[in-house]
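S.K.: can't give you the sequence, but here's the structure:
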């Protein structure tokens, strides 16, 4: 039985990082496609404007709170989530787990060369995962069938989709019935960070829920998008204090 916290109509799994990892590992023992999404405040707010995205998030097999804003929203609702479960960290914990040597991975997304660089850097760090296929994230609709064939022919267990939100969530949802994999994870900019082309916020910012501030400092053009964070929190507060109908 899943333990979830309802945040603006979206059931976010109330799990620790260790629990999320065990759930993901359990998915690999089941013979069907499982979907894992890691929404932050921007994605949760986007889902309020996009009914299709909201439904996709609601149908996830595991939905973990990637952003500190999502954890804060749960506290405002009076049902606090255990902790932030960042998609980057969850993916890396899966890579480093003892069972990972028996898992096949496919890296799908990023600019040309990014996935290859990410894999090389993992190997340089002595994280010897089995990457059985790589495909960049630049493609047309006409190429999708060939990409799916490539994924299925690779005999992969885990498909990491790094197309950015909400494109990656919608791509997974649209194609999951065609995929012969056990697990699809929307990983956003994970491959960019692993490749070295992007950097995560310093640990201080991560621990204090300020990654958004560091990202804004590094990429000020994101200001308009980041306004969704306060909008999200204000919407949660408004929903919390809204009078209940008799």
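M.R.: Here it is on my side, so go on. Because the structure is a prediction, the values reported are computed rather than measured.
S.K.: can we go C-alpha only for contacts and neighbour counts from here?
M.R.: Will do.
S.K.: Quick test: name the residue nearest the centre of the chain.
M.R.: Most central in the chain under Cα atoms, centre = their mean is residue 38, positioned 3.3 Å from the mean C-alpha point.
S.K.: adding another structure so you can compare the two:
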């Protein structure tokens, strides 16, 4: 199915789960660090006020939606059967044996610990080989040296835009990792949507219903769709002048 949809000048890839899985397998087998962004409405808000970010992001190997509402903002675009949110990254961690070692860069210690817990719930055999939080104040050189000493298969960067895009653009050729995923501005959403169910639900085997209800609740919240539609309208009006 592979294709591209242009959203505010950014080429966003459209692909099936099978294509995505195959591509990730090819990424971990080559000698270069491949860059993948998973973009949200907040990404495009950052782009709307800082167009310099766009050129750096275009150098990525892959750009995918981080949330389904992003594609829903494009009228008539169907989201079934394609990679349309961060959940497909969690699926890879859970169902495939592509990534063995994961390194996390997050906004703060709390987010980093919550992300570690979330990732290990997908696959407890994954090795979280290192982590850093932005609020710890470490230098970029210190962080890069720690990443390179661990050589992770997956470098997961979950800091906010525009810091996320600027950091990757500036340091991409200094870092030794197989795949770098820039997953911006949706850390809190990921954690809320994937909180562990109450113990009584786990004990009674109702945990799948719990996650189905939570997913439906967030999916039906169209706030992000309205934000994207407003950004697209502003972008198109400006482009038409």
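M.R.: Arrived safely. All of these numbers come straight from a predicted model, not from anything done at the bench.
S.K.: tm score of chain vs chain?
M.R.: Once superposed, chain against chain, the TM-score is 0.75 (TM-score structural alignment, normalised by the length of structure 2); 222 aligned residues with a Cα RMSD of 3.3 Å.
S.K.: picking that back up, wait, the residue nearest to the centre of structure 1 sits on residue 184?
M.R.: No: using Cα atoms under 8 Å, residue 38 of structure 1 makes no contact with residue 184, being 11.6 Å away.
S.K.: re earlier: roughly how far does the residue nearest to the centre of structure 1 sit from residue 70 of structure 1?
M.R.: Look at residue 38 of structure 1 and residue 70 of structure 1: by Cα to Cα, to the nearest Å, they are 10 Å apart.
S.K.: what about the longest helix in structure 1?
M.R.: The helix that spans the most residues within structure 1, counting by DSSP state H, is helix 228-241.
S.K.: Same question for it: list its buried residues.
M.R.: Of the residues in helix 228-241 of structure 1, 228-229, 232-233, 236 count as buried by neighbour count, 16 or more other Cα atoms under 10 Å.
S.K.: On the three-state scheme, residue 106 of structure 1 is what?
M.R.: When classified by DSSP: H, G, I helix; E, B strand; the rest coil, residue 106 of structure 1 comes out as strand.
S.K.: Where do the helices of structure 1 begin and end?
M.R.: Under DSSP H, structure 1 gives helices at 17-27, 41-49, 51-58, 68-76, 87-96, 114-124, 144-153, 167-175, 190-195, 203-207, 211-218, 223-226, 228-241.
S.K.: Please name whichever of the ones you listed is nearest to residue 11 of structure 1.
M.R.: Set against residue 11 of structure 1 and scored by Cα to Cα, the helices of structure 1 come closest in helix 51-58, at 6.2 Å.
S.K.: how far apart are the closest one and its match in structure 2?
M.R.: The superposed helix 51-58 of structure 1 is, by mean Cα distance after the TM-score superposition for structure 1, a mean 1.7 Å from where its aligned residues fall in structure 2.
S.K.: Quick one: list the elements packing against that helix.
M.R.: strand 10-13, helix 41-49, helix 167-175 (3 or more Cα pairs under 8 Å, 6 or more residues apart in numbering; DSSP states H and E).
S.K.: Let me know the angle separating that helix from helix 41-49.
M.R.: 120 degrees (axes from the mean of the first three to the mean of the last three Cα atoms, to 10 degrees).
S.K.: which residues of structure 2 does helix 51-58 of structure 1 align to?
M.R.: Helix 51-58 of structure 1 lines up with residues 51-58 of structure 2 when matched by TM-score structural alignment.
S.K.: repeat for stretch 149-164 of structure 1
M.R.: Mapped onto structure 2 using TM-score structural alignment, stretch 149-164 of structure 1 spans residues 145-160.
S.K.: Could you list the buried residues of that stretch?
M.R.: So stretch 145-160 of structure 2, judged by 16+ other Cα under 10 Å, has buried residues 146-147, 150-160.
S.K.: and the residue located most distally from the centre of structure 2, what does it touch?
M.R.: Distance to the chain centre peaks in structure 2 at residue 241, reaching 33.3 Å (criterion: Cα atoms, centre = their mean). Residues counted as contacts of residue 241 of structure 2 (Cα atoms under 8 Å, 6 or more residues apart in numbering): none.
S.K.: do the same with residue 107 of structure 1
M.R.: By Cα under 8 Å, 6+ apart, the neighbours of residue 107 of structure 1 are 115, 131, 133-136, 159-162.
S.K.: mind checking what it lines up with in structure 2?
M.R.: Aligned by TM-score structural alignment, residue 107 of structure 1 pairs with residue 104 of structure 2.
S.K.: same check, this time on residue 184 of structure 1
M.R.: Taking TM-score structural alignment for the superposition, residue 184 of structure 1 sits opposite residue 180 in structure 2.
S.K.: wait, that match sits on residue 155?
M.R.: Yes: shown here, residue 180 of structure 2 and residue 155 form a contact pair, counting by Cα under 8 Å, at 4.6 Å.
S.K.: Now do the shared contacts for those two.
M.R.: By Cα under 8 Å, 6+ apart, residue 180 of structure 2 and residue 155 have no common neighbours.
S.K.: Give me the mean deviation of stretch 231-239 of structure 1 from structure 2.
M.R.: Counting by mean Cα distance after the TM-score superposition for structure 1, stretch 231-239 of structure 1 comes out at 4.0 Å.
S.K.: Go ahead and name everything in contact with that stretch.
M.R.: 7-8, 41-42, 44-45, 69, 73, 76-77.
S.K.: repeat that for 7 Å
M.R.: Here stretch 231-239 of structure 1 makes contact (Cα atoms under 7 Å, 6 or more residues apart in numbering) with 8, 41, 45, 73, 76.
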